[in-house]
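> Need a 3D model of the sequence below.
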Amino acid sequence: MAEGRAGEATIGIVIPLYNGARHIADTLRSVLAQTHSALEVIVLDDGSSDDGAEIVRSMLGDPRLTLVQKRNEGIARTRNAGLALLAAGTKHVIFLDHDDLIAPDLCARLCDVLDRRPDAVGAFAIADWIDADSAPLGDGEFARFMRQREIVRDGRVVPVAPGEDATLPELFLANHLYPPSGILLRRGAIDAIGGFDPSYRVADDWDALVRLSRLGPIAALDEILVGYRRHGANASGDTALNVRESRAVWARTYSSADNSPADRRALQAAWRGMQRHKFRVKSEAARRALRSGRLLAACRLQLDALAHLALIRPLRRWGR
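Here you go, the predicted structure:
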């Protein structure tokens, strides 16, 4: 069931909503206050049990806003459903989490980046943590994390310069480009990769960025323009799930038939460079443990280091 009607827009903002009543009004206010006003905003209530949909319904006086209520299918399928509902003329899309806040000029600034970069499939801004009451959290800790990107060059792991594009070899190894709330994607590019993979529960956005980066770079806007809300209900806090899905991204990306010969060479170099880096780091930790008399810890660390050296490619079973 859809309610409301979006007008002609250049940017679509897709917001999956699941039991987000506490924050959805603040999130929508940050969206509807954008200086780039040509927006199409679709909130998809994914079978919530709270009154979040009613809160959205109370804001439907803005003609750019649409509410869709559907059965629970998970975030990837919900993002795909929102993508399918965007008007044909909508050129760009942001997949906004229902509890995040965006600065008033986020859309305009990222549009400017893409206008200058026809080769890029998207553009991203920096996020920083906010708490449940929208106050800053962590003294800039998450923004520092986003800026601490790494890539393998000449066999060594090196920092990525602030403002440098994100490309396939970097995104394959790790995703520092989240939350998706701060990423503006070209509609044609996300359509070209078939949207989000519903086999993932928390890594669907990372997997999509990796697949997108085969088509072109993702340009950086090195400014904090997103409030990334942290609270007890964040799905990304499940460590075991994150490990399983990280391994799946590595295995599926490495062995994908979509890789060109150049992609395969870049992924191989990135993987081997990172494993050698981890071998060196953990071997040094083992030596420190041995010098301090912690023989058992030293043995465990060195065995772990050797395992990285032996891991010449991601295991295929990780991708199943």
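
> Going by C-alpha atoms from here, please, whenever you check contacts or count neighbours.
Fine.

> same for the longest helix seen in the chain, what does it pack against?
Across the chain, the longest stretch assigned as helix under DSSP state H is helix 261-291. In terms of contacts (3 or more C-alpha pairs under 8 Å, 6 or more residues apart in numbering; DSSP states H and E), helix 261-291 is packed against strand 150-153, strand 156-159, helix 168-173, helix 239-255, helix 295-310.

> Columns mean neighbour count and distance to Asp26 on top of those, output as TSV?
Shown next, in TSV, are the helices and strands packed on helix 261-291 (neighbours: other C-alpha atoms under 10 Å; distance: least, C-alpha to C-alpha, whole Å):
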stretch	mean neighbour count	distance to Asp26
strand 150-153	20	34
strand 156-159	15	35
helix 168-173	23	31
helix 239-255	18	28
helix 295-310	17	45
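
> And this one, please, so the two structures can be compared:
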Amino acid sequence: METPPSAPRVRIVVRTHDRPQLLARALDDIVEQSYQEWQMVIINHRGDRATLDDVVKARADRFPHECLIVDSDHPIGRDAIIGLGIADADTEYVAIHDDDDTWAPDFLTRTVSWLDTHPEHVAVAVKTDIIQERVDQDGVIILSQTPIRPPFARVSLFDLVHAAHVPPIGYLFRRSAIESAGGFDATLSVLGDWDLMLRLAVDGQIGYLDGETLAYWRQRPQSEGALANSVIGDLDLHRQTDRELRDRALREYIERNGIGGLLYIARYADELYAQSRHEAWLRAREVEAHVTERIEEQTKHLEAMIAQYAHHYSVFPSLRRAMSRVFHPRRGGYS
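Below is the predicted model of the structure:
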């Protein structure tokens, strides 16, 4: 009698939309993980289901647990649909694996081990590389690979307020922490991961695995349509949503604390900036005056040298002519 498989500890949520070539690579990446106690949920957002089924069936015998597929044609944002894959999860951990990103084979092994030994952490992030690539009929061509690292090799609330330094592919989340933080905001079309990370970081500490790169955020700057990245294709939308999220947070803060402190900080920062600019201007004038003085000194020295050499070379031809008369008298002599 076969031993029944153990219950999955990780739910992997895969978002996809009519990118079968990339989805196939993502599924191959997942089944090659050294850690196998996972269940996958594929969110098919307005994509062709028959094509997706073909990609999944070709690999289904390598899944440790049944793969769930959720068809979504909701008019909600790309980030919000992640919530559809987490809604009924009963696993300890959750990972977000977009169909165009990849992991190193030990990503799950390392991150699960970290959260197992750090129960106080709400999530753990890993070193991540940005890979720029081009996809065509011949396959995937890597154009560049650049590491991205959070400041001081840690994910802090201090730095998250500025920006998300690690993309979703570089995280493993504790499911209970996501629920406590309120989950993904279904109203957001983009930056839902950053919004969630801010709330998670308020609730608890986020670990960081330093060392080798374990995740790869893949981008296609030359691609359009389904193959494009939202962060590149919808740059204006990202900037607009960033402002909206900050405005929302400011309103919440002001409702609790009033606006006085913010007005003081804004004016104080403005005056510090103005003072710094004035000091920089004064220093620039000092440097300019010093440089001008040195140029004038060097110019006078150069003019003296030119005058000296000009005098030398104007006298030399006269001496040469005189010496020529002494040592080389006129030919023919006197009769």
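
> In a markdown table: the helices and strands packed on helix 261-291 of the first structure, plus distance to Val93 of the first structure.
A markdown table is the format used below for these (distance: least, C-alpha to C-alpha, whole Å):
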| stretch | distance to Val93 of the first structure |
| --- | --- |
| strand 150-153 | 26 |
| strand 156-159 | 29 |
| helix 168-173 | 20 |
| helix 239-255 | 23 |
| helix 295-310 | 38 |
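
> okay, the angle between the longest helix of the first structure and helix 295-310?
170 degrees (axes from the mean of the first three to the mean of the last three C-alpha atoms, to 10 degrees).

> so which strand or helix has the aligned residue in the first structure for Ser113 of the second structure?
Here Ser113 of the second structure is matched to Asp112 in the first structure, going by TM-score structural alignment. Applying DSSP states H and E as the criterion places Asp112 of the first structure in helix 106-116.

> and that helix, what other elements does it pack with?
Contact partners of helix 106-116 of the first structure among helices and strands, from 3+ C-alpha pairs under 8 Å, 6+ apart: strand 122-130, strand 183-186, strand 218-229.

> Between these, which one is closest to Phe196 of the first structure.
strand 183-186 (12.9 Å; C-alpha to C-alpha).

> What is the distance between the closest one and the centre of its chain?
Centre-to-centre, strand 183-186 of the first structure and its host chain are 11 Å apart (C-alpha atoms, centre = their mean, to the nearest Å).

> Ok, stretch 125-137 of the first structure next?
16 Å.

> Tell me the span between the first and last residue of that stretch.
From its first residue to its last, stretch 125-137 of the first structure covers 18 Å (C-alpha to C-alpha, to the nearest Å).

> contacting residues for Glu164 of the first structure?
Residues counted as contacts of Glu164 of the first structure (C-alpha atoms under 8 Å, 6 or more residues apart in numbering) are Ala219, Ala220.

> do you know how far it is from Cys111 of the first structure?
Distance from Glu164 of the first structure to Cys111 of the first structure, counting by C-alpha to C-alpha: 17 Å.

> And for the aligned residue in the second structure for Ala219 of the first structure, nearest residue in space, chain neighbours not counted?
Aligned counterpart of Ala219 of the first structure in the second structure: Gly207 (TM-score structural alignment). Leaving aside its chain neighbours, Gly207 of the second structure sits nearest to Val124 (4.3 Å; criterion: C-alpha to C-alpha, 6 or more residues apart in numbering).

> What number of neighbouring residues does that neighbour come out with?
23 (other C-alpha atoms under 10 Å).

> Touching, it and Leu108? I think so.
No: assessed by C-alpha atoms under 8 Å, Val124 of the second structure is found out of contact with Leu108, at 10.9 Å.

> Touching both of these two, which residues are there?
Leu172.

> Which one of the helices and strands packed on helix 261-291 of the first structure lies nearest to Asp263 of the first structure?
Nearest of these to Asp263 of the first structure, taken as C-alpha to C-alpha: helix 168-173 at 7.8 Å.

> Just tell me the aligned range of the closest one in the second structure.
Residue span in the second structure matched to helix 168-173 of the first structure, by TM-score structural alignment: 157-162.

> A strand includes Gly12 of the first structure, no?
Yes: under DSSP: H, G, I helix; E, B strand; the rest coil, Gly12 of the first structure sits within a strand.

> Not counting sequence-adjacent ones, nearest residue to Thr27 of the first structure?
Spatial nearest neighbour of Thr27 of the first structure, excluding adjacent residues (C-alpha to C-alpha, 6+ apart): Leu101 at 5.2 Å.

> Number of residues surrounding that neighbour?
When neighbours are counted by other C-alpha under 10 Å, Leu101 of the first structure registers 26.
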